[in-house]
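# missing the sequence, but the structure's below:
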């Protein structure tokens, strides 16, 4: 889906992150790096919210530059961990993956459909 009036060829967002909600320590999520037009400023990020869908923590957001690049085409984000690529979440949290400047809007929809089925796991 596009957001804020932007058509899907410019921006797409997930409606959820599978496994969101647990406030436990040392959770992790690894997913394929999205196919975006990075040369023209394409980027992605994850924003988290509390159980009432408000920003609930100081460390609520992570950009692609702070995520762990695993060197194999995947990225990792931790939740409630002591890593530099971790965000802080509380019980009942929810989150959104934001993608800007997809190379192919239809392919990005497929990537989002895959992403929302990748579960967060315990480290």
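Structure received. This is a predicted model, so every value here is computed, not measured.
# can we go C-alpha only for contacts and neighbour counts from here?
OK.
# Once you drop chain neighbours, what's closest to residue 55?
Leaving aside its chain neighbours, residue 55 sits nearest to residue 49 (4.7 Å; criterion: Cα to Cα, 6 or more residues apart in numbering).
# I'd say the one you found and residue 61 touch.
No - if you go by Cα atoms under 8 Å, residue 49 and residue 61 don't touch, sitting 9.1 Å apart.
# Included below, for side-by-side comparison, is a second structure:
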């Protein structure tokens, strides 16, 4: 799934935005994981800390994850330039339909 950050700019800076998702059913015990990595429009990593994953993100009470972009006072924040693209990766799914769903 390719995520598009439609952040608005104000004074040349990207305003905060967020995405909430429920991860696919992954086989974590066999090395499965998810990650979100942000890239510049030229395809380079957006920042030194350009990603977040299931091993670093804090899960919401309902099993979802909310990832914030450019919101330093929130948990699960990735600081990014604007515009960016973000790629959500899911590795070692339990089955094909869990990725599609």
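On my side now, so go ahead. Just so you know, these numbers come straight off a predicted model, no measurement behind them.
# tm score of chain vs chain?
In this superposition the chains share a TM-score of 0.82, using TM-score structural alignment, normalised by the length of structure 2; 95 aligned residues with a Cα RMSD of 1.7 Å.
# circling back: and the corresponding residue of structure 2 for the residue nearest to residue 55 of structure 1, what element?
Aligned counterpart of residue 49 of structure 1 in structure 2: residue 39 (TM-score structural alignment). Assigned by DSSP states H and E, residue 39 of structure 2 belongs to strand 33-40.
# Report the mean deviation for that strand after fitting onto structure 1.
Here the mean offset of strand 33-40 of structure 2 against structure 1 after fitting is 0.5 Å, by mean Cα distance after the TM-score superposition for structure 1.
# starting at the chain centroid, how far to that strand?
Averaging C-alpha positions (Cα atoms, centre = their mean, to the nearest Å) puts strand 33-40 of structure 2 5 Å from its chain's average.
# go on, stretch 101-111 of structure 1?
On the basis of Cα atoms, centre = their mean, stretch 101-111 of structure 1 is displaced by 15 Å from the centre of the chain it belongs to.
# Okay, buried residues for that stretch please.
101, 102, 103, 105, 108, 109, 111 (16 or more other Cα atoms under 10 Å).
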